[in-house]
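**Q** 3D, please:
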Amino acid sequence: MTHGDAAERTGRGEAWTVRLVHSLAVGPAARRRRWTPAGLGVFGASLALVVFGGLATDRLLSIPTLPGNPAWTVAGLVLVLGGLGLSAWCAGLFARARGTPVPVNPPSELIQRGPYAWVRNPMLTGVFASLVGTALLLRSPSMVLLWTPAYLLLHVLELKWVEEPELERRFGVAYRAYRDAVPMFLPLPRPEAVRRIPPVCALVAAASALVGRLRFRRRHVGAALITEDGRTFRVFRHLS
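**A** Got it, this is the predicted structure:
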């Protein structure tokens, strides 16, 4: 098989999966509801595979566990709780729009508010954060370095090959503009994102910068010295 044949087959496969997901996403509500438990089951099974796969890999390869550092435990808890909270926020937005996070039963509108104003896939950002936090709590090197990155890579491929083409097919120009303006997982500093910064966040950032400048200035105490020829010098003493 030539490279061109392989690319053509891959393209046909991508188109087939996009057509399948699209037909379910815009199909009758009863059919979408029937497929929702299956989608949730696959998602839950994939998370369990990452966790137990990481632990099994550590045991089979006799990989030492991560050090029991209290700071890592705190970081793990923060990541798990923060990730779960972010994912729950996203699920609530989907529910209010009469949809679910499952691609075959999505909301009828393109959600661009809340965390979706900052990244296109905040629910997955929360899931990835929770997985890393779980790995730190379980002290599993394989889960941190192998299984979670592999899970992330598979999701990126699925998004690029299936979900995003389906969203573009369903919402057209609106989704293309959203995709071009908003990052996939992390709120990177793009001009479009900067313009969407809420005023309260901008105010907090400005206040933090001002406090930093004041702290820097207060760390020095100066005294003026006048010499016999009338010249003035200022001597600074560092407080720290």
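
**Q** going by C-alpha atoms from here, please, whenever you check contacts or count neighbours.
**A** Noted.

**Q** does the residue nearest the centre of the chain lie in a helix or a strand, and which?
**A** The centroid of the chain falls nearest to T125 when counting by C-alpha atoms, centre = their mean (2.5 Å). Assigning secondary structure by DSSP states H and E places T125 in helix 122-138.

**Q** from the contact counts, what lies against that helix?
**A** For helix 122-138, the packing partners by 3 or more C-alpha pairs under 8 Å, 6 or more residues apart in numbering; DSSP states H and E come out as helix 29-60, helix 70-96, helix 148-158.

**Q** give me the angle between the last one and helix 29-60.
**A** Per axes from the mean of the first three to the mean of the last three C-alpha atoms, to 10 degrees, the angle that helix 148-158 makes with helix 29-60 is 150 degrees.

**Q** next, the buried residues of helix 148-158.
**A** Buried positions in helix 148-158, judged by neighbour count with 16 or more other C-alpha atoms under 10 Å: T148, P149, Y151.

**Q** just checking, the last one touches L49?
**A** No. If you go by C-alpha atoms under 8 Å, Y151 and L49 don't touch, sitting 9.6 Å apart.

**Q** angle of the helix holding T125 against helix 148-158?
**A** Using the same axes, to 10 degrees: helix 122-138 against helix 148-158 is 170 degrees.

**Q** next helix or strand past helix 122-138?
**A** With DSSP H and E, the next secondary element past helix 122-138 is helix 141-142.

**Q** now do that following helix: distance to the chain's middle.
**A** 21 Å (C-alpha atoms, centre = their mean, to the nearest Å).

**Q** okay, the helices and strands packed on helix 122-138, which one's buried deepest?
**A** Highest mean neighbour count of these: helix 70-96, a mean of 17 (counted as mean count of other C-alpha atoms under 10 Å).

**Q** and this one, please, so the two structures can be compared:
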Amino acid sequence: MGSDGRYVLNGDWVVSRPGTYEAMGTRVVYTRDASPEETLRAAGPTSHDLLLQVLLQEPNPGIEFEFWLPREHYIPFQAQVQALGWSLRQPQPLDMVRPPAPSAIPARTLTLAPDPCPPCPDTRGRAHRLLHYCGSDFVFQARVLGRHRQDQETRYEVRVQLVYKNRSPLRAREYVWAPGHCPCPLLSPHREYLLAVRRLVSPDGTQDRLLLPHAGYARLWSPAEDSRARLAARRCPL
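**A** Next up is the predicted model:
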């Protein structure tokens, strides 16, 4: 399933034929034969999230998967995996082998601009979701309309689309503030997120803000994320 909630293949109780499917900026090759084994291969890179769902109607023979990360994301990911005690089949990032440039075209050296913000820590997981859902004043689905960096803060203009939890009324358009010039998580304009934010009122009452804490809860909205939010609401009633 793509991040837009639409099935790429084998969705809505319809079994797709083996073949190649376009999805999230890449091609997914689906193979299936008389054996119980099915395979999915995507060369990537993907432009949005892909959600893999498994429907079991008989004993599970096992699931094996692997994926590749960009070099700049691999070292932080490796450190987190080692802290969790997981094992990696890929001991180190592999350099991509690029074909030589044709002799008729002069070779050019491309200089990539460095990313001004380092990767954010991985804060996924049920415990993290419940912690922020329960401790937040507002949980809602919003589309990011714009982002403005101001001194050591980042201000997002968002359009509220669906409210899961609110301790006071929300307007159709709100500003959400995040600490730091490089906040974590970093929200991208023109994308929809599920946000858990707090209300911050200054002691003198002159400022009343919606605050997205550092390493707070912000996930790209999807039907699966919607289900997780509704499950969290049962554990953390208003």
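
**Q** overlay them and tell me the TM-score.
**A** Superposed pair, TM-score by TM-score structural alignment, normalised by the length of structure 2: 0.22. Supporting alignment: 82 aligned residues with a C-alpha RMSD of 5.4 Å.

**Q** follow-up on the earlier one: kindly reformat the helices and strands packed on helix 122-138 of structure 1 as TSV containing distance to G133 of structure 1.
**A** Shown next, in TSV, are these (distance: least, C-alpha to C-alpha, whole Å):
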stretch	distance to G133 of structure 1
helix 29-60	11
helix 70-96	4
helix 148-158	11
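
**Q** closest to A202 of structure 1 out of these?
**A** helix 70-96 (21.4 Å; C-alpha to C-alpha).

**Q** what angle separates that closest one from helix 122-138?
**A** Using the same axes, to 10 degrees: helix 70-96 of structure 1 against helix 122-138 is 150 degrees.

**Q** so L210 of structure 2 sits against V197, correct?
**A** Yes. At 6.2 Å, L210 of structure 2 counts as touching V197 under the criterion of C-alpha under 8 Å.

**Q** more crowded one of the two?
**A** V197 (26 against 19; other C-alpha atoms under 10 Å).

**Q** show me what the host helix or strand of the more buried one is packed up against.
**A** Following DSSP H and E, the helix or strand that holds V197 of structure 2 is strand 192-201. If contacts are counted by 3+ C-alpha pairs under 8 Å, 6+ apart, strand 192-201 of structure 2 sits against helix 126-135, strand 138-150, strand 208-211, strand 217-220.

**Q** what's the closest of these to E72 of structure 2?
**A** strand 217-220 (21.1 Å).

**Q** from the contact counts, what lies against the closest one?
**A** By 3+ C-alpha pairs under 8 Å, 6+ apart, strand 217-220 of structure 2 packs against helix 126-135, strand 192-201.

**Q** so which of the helices and strands packed on helix 122-138 of structure 1 comes closest to L137 of structure 1?
**A** Across these, closest to L137 of structure 1 is helix 70-96 (C-alpha to C-alpha), at 5.5 Å.

**Q** now for the closest one, which elements pack on it?
**A** Secondary-structure packing of helix 70-96 of structure 1 (3+ C-alpha pairs under 8 Å, 6+ apart): helix 122-138.

**Q** who are the contact partners of R129 of structure 2?
**A** Residues near R129 of structure 2 by C-alpha atoms under 8 Å, 6 or more residues apart in numbering: Y217, A232.

**Q** quick one: it from D208 of structure 2, how far?
**A** According to C-alpha to C-alpha, to the nearest Å, R129 of structure 2 and D208 of structure 2 sit 25 Å apart.

**Q** did I read that right, A224 of structure 2 in a helix?
**A** Yes. A224 of structure 2: assigned to a helix according to DSSP: H, G, I helix; E, B strand; the rest coil.

**Q** gap between it and V158 of structure 2?
**A** Remark: distance between A224 of structure 2 and V158 of structure 2 (C-alpha to C-alpha) = 21 Å.

**Q** now do F140 of structure 2
**A** Applying C-alpha to C-alpha to F140 of structure 2 and V158 of structure 2 gives a distance of 11 Å.

**Q** cool, A142 of structure 2 as well?
**A** 6 Å.

**Q** now do T39 of structure 2
**A** From T39 of structure 2 to V158 of structure 2 the distance is 39 Å (C-alpha to C-alpha).

**Q** which of these two has more residues huddled nearby?
**A** V158 (23 against 14).

**Q** how about the contacts made by the more buried one?
**A** If you count contacts by C-alpha under 8 Å, 6+ apart, then V158 of structure 2 has A142, R143, V144, L145, G146, R173, E174, Y175, V176 around it.
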